[in-house]
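S.K.: Quick one, structure for this:
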Amino acid sequence: MSDSWKLVLPCTRAEAEAIDVEDEALAMLEPPPVLMTSERVADDDGAWQLEAFFDAEPDAMTVAAIRALVPGAAALDIEPEYIPDQDWLTLSQQGLEPVHAGRFYVHTENNRGDVPDGAKAFRIEASTAFGTGQHDTTSGCLMTLDRLKLSGRHFGNILDLGTGTGLLAFAAMHLWPAARATASDIDPRAIEVVRENAAVNAVRLGRGPGALSLAAAPGLEHRLLRTRGPYDLVLANILAGPLIDLAPAIADALAPGGVLVLAGLLERQRAGVARAYRRQGLRVAGRIHGEWPTLRLVKRRAAHRRSHRRRATQTGATADFGSW
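M.R.: A predicted model of the protein is given here:
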């Protein structure tokens, strides 16, 4: 246990959903705060809040970076609150409820609850990486994986790109236990989180069938990622901008007939993301609707794919690619 600090800023739902966790000012903070957004008043889009938890007293630059995330609170005189003798990570998890998506049930150590009959439970703690299952993007990917299994699809070589906490890779390995699986993230800290979560959830790490290999890399710029391809299932729960930038590299890494699951995009960004992948020879085969849709695409088995590579993706990398 240790002392901690918390900053609570009122905001609107639109401001909460517009928060960019890859913001350059946030990336400069060390250690990074844990951020949570939630409703203050149920079903009131104007009554949301941003909570930032710190394990030390934040300096003026840190407070300013957090305030900049919600412009509507810029003029409010709200200062960080000292919370004595508390575990800041546990505090950040107190409002989290277990998530039941498809056949998967995701919980933290403090909120396991009753696991539904027939559900596969994963314990994923809140951390500096995303992917706990709480966000619609992650639960949408879990439901898409469940539907792929129900449809009779089989996969033998799986990539979770921008893995965050490893949850999607774990879920795919549960559904196709004989597959080779790879998980990567641009942030080396996320890879350490995946290692910890793999141990907690009895997921085997390694190079062979039924094991998960890990790599810290931007995009697909890592020897391991290149040599283990092509993949017949790629999961990419990132953000719309990086998804578009990485379209040529991801398409190249996907086997003909392979399935690509995309998330991290808003509904208003869906058409642009889908268009970027159609240009690379993929077609949209299904989606989960909502404010944060999940797209399922299939790479055509025989298609003349025109090159639409943007300058930032000539090597398959993009500067702002990271965890979701």
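S.K.: When you work out contacts or count neighbours from here on, use the C-alpha atoms and nothing else.
M.R.: OK.
S.K.: Quote the end-to-end distance of stretch 75-95.
M.R.: 27 Å (Cα to Cα, to the nearest Å).
S.K.: Let's see this one next, to set against the first:
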Amino acid sequence: MSADSWKLTLPCTRAEADAVADDIGALAMLEPPPVLMVTEPDEDRPDDWELVTYFESKPSAKTIAMVAALAPSAAGTKPVLEHLPAADWVTMSQSGIEPVSAGRFYVHTSTNAGAVPAGAKAFLIEAGLAFGTGQHHTTSGCLEMLDGMRRRGEVYRSLLDLGTGTGLLAFAAMHLWPLARATASDIDPISIDVTRENALANAVPLGRGPGQLDLMVADGLEHRRLISRAPYELVIANILAGPLIEMSPQIAAAVDDGGTLILAGLLQTQADAVADAYRRQGMRLAGRIDRSDWPTLRMIKRRRVR
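M.R.: Okay, the predicted model is just below:
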């Protein structure tokens, strides 16, 4: 419990929101670190987002400036700082978040579990320092895509969740293919710490064998274990359109012949450019799910003629 909690609100762009999801910079070194959340207040205005930061005590001007630096588009806009009544500030940061149903999956926090639908696989994912609670259309689109693949009888024995965030997509894929050798990576060490905690909370086994999740901090695919465990029959990359295009040669190379690549984190206006980048790497578009302005693409790597 905190007797002196504070909330700082700033407008931001979608690109800034995604960047915050990947790295909160020097704020992670504060003790205790604040909880940052990004929200899309109006789905009809997909570039107008909001950055909300919760502190256990009143932030200094320097700390406020650190938050403002994460949203350069808000330069000239005065941050809104609110003093909150005594409360559990992490629970407060999760207020208003609704559980998410996507395919057979039901994703909730500890404060909104509700009644799990019959036959659903529930995951406890707290809102906090890492991106990917199931709330955003990119994450729920990936969950729906994975569910559909399993319902069609597809089987995968090795998988990679690239830019894992909270670990949710890796957990979901492991539930669908429990014997697969699973890998999850993120450039942000905090995300890997959060994924490890979430794995414990959801009884997801960690390790390097079949049916276990191997975690690592990595910049893209630049990690010896990521390279040694390739190629993967399934790769999930819910990141940003720019990095997806830039890394298309490396990501496509990590997919096994005939394997599947799920791409998300892009806008409708970016989908053709992303798909074209992977077509140039020998992949074809095999499926698409659209949630609001956020598509999820399923690419298949063409088999080479030997």
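S.K.: At which residues are the helices of the stretch 201-324 of the first structure located?
M.R.: Using DSSP state H, counting those that start in this stretch, the helices of the stretch 201-324 of the first structure run over residues 223-228, 240-245, 247-253, 270-278.
S.K.: Output those helices as CSV; include the columns mean neighbour count and distance to Ala172 of the first structure.
M.R.: What follows is the helices of the stretch 201-324 of the first structure, written out as CSV (neighbours: other Cα atoms under 10 Å; distance: least, Cα to Cα, whole Å):
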stretch, mean neighbour count, distance to Ala172 of the first structure
helix 223-228, 15, 17
helix 240-245, 20, 20
helix 247-253, 22, 18
helix 270-278, 18, 22
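S.K.: Any idea which of those helices gets closest to Leu29 of the first structure?
M.R.: Closest to Leu29 of the first structure of those, according to Cα to Cα: helix 240-245, at 21.9 Å.
S.K.: Residue range in the second structure corresponding to that closest one, please.
M.R.: With TM-score structural alignment applied, helix 240-245 of the first structure matches the range 241-246 in the second structure.
S.K.: tell me the average deviation of that stretch from the first structure after fitting.
M.R.: Compared with the first structure after fitting, stretch 241-246 of the second structure deviates on average by 1.2 Å (mean Cα distance after the TM-score superposition for the first structure).
S.K.: For Leu96 of the first structure, find the nearest of the helices of the stretch 201-324 of the first structure.
M.R.: Using Cα to Cα, the helices of the stretch 201-324 of the first structure put helix 240-245 closest to Leu96 of the first structure, at 25.4 Å.
S.K.: ok, the closest residue to Ala264 of the second structure other than its chain neighbours - how many residues close by?
M.R.: Counting by Cα to Cα, 6 or more residues apart in numbering, Asn238 is the residue found nearest to Ala264 of the second structure once chain neighbours are left out, at 4.3 Å. Asn238 of the second structure: 24 surrounding residues under other Cα atoms under 10 Å.
S.K.: gap between the closest residue to Gln250 of the second structure other than its chain neighbours and Ala199 of the second structure?
M.R.: Setting aside the residues directly before and after it, Gln250 of the second structure is nearest to Leu221 in space (Cα to Cα, 6+ apart), at 7.1 Å. Distance of Leu221 of the second structure to Ala199 of the second structure, given as Cα to Cα: 22 Å.
S.K.: same deal with Ser93 of the second structure?
M.R.: 22 Å.
S.K.: still on that earlier bit, what sits against the residue nearest to Ala264 of the second structure?
M.R.: Thr138, Thr139, Cys142, Leu162, Gly163, Thr164, Ile262, Leu263, Ala264, Gly265 (Cα atoms under 8 Å, 6 or more residues apart in numbering).
S.K.: how about TSV for those, with neighbour count and distance to Ala86 of the second structure added?
M.R.: Below are the contacts of Asn238 of the second structure laid out as TSV (neighbours: other Cα atoms under 10 Å; distance: Cα to Cα, whole Å):
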residue	neighbour count	distance to Ala86 of the second structure
Thr138	25	34
Thr139	23	33
Cys142	29	37
Leu162	25	39
Gly163	28	35
Thr164	30	34
Ile262	21	43
Leu263	26	42
Ala264	26	39
Gly265	24	36
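S.K.: between the residues you listed, which is closest to Gly119 of the second structure?
M.R.: Cys142 (19.2 Å).
S.K.: What residues of stretch 145-154 of the first structure count as buried?
M.R.: Neighbour counts over stretch 145-154 of the first structure (16 or more other Cα atoms under 10 Å) mark Leu145, Asp146, Leu148 as buried.
S.K.: Off-centre distance for it?
M.R.: Offset of stretch 145-154 of the first structure from its chain centre (Cα atoms, centre = their mean, to the nearest Å): 21 Å.
S.K.: which SS state does Ala183 of the first structure fall under?
M.R.: Following DSSP: H, G, I helix; E, B strand; the rest coil, we place Ala183 of the first structure in the strand state.
S.K.: Distance of the residue nearest to the spatial centre of the second structure relative to Arg280 of the second structure?
M.R.: Nearest to the geometric centre of the second structure sits Gly132, at 3.3 Å (Cα atoms, centre = their mean). Plainly put, Gly132 of the second structure is 29 Å away from Arg280 of the second structure if you go by Cα to Cα.
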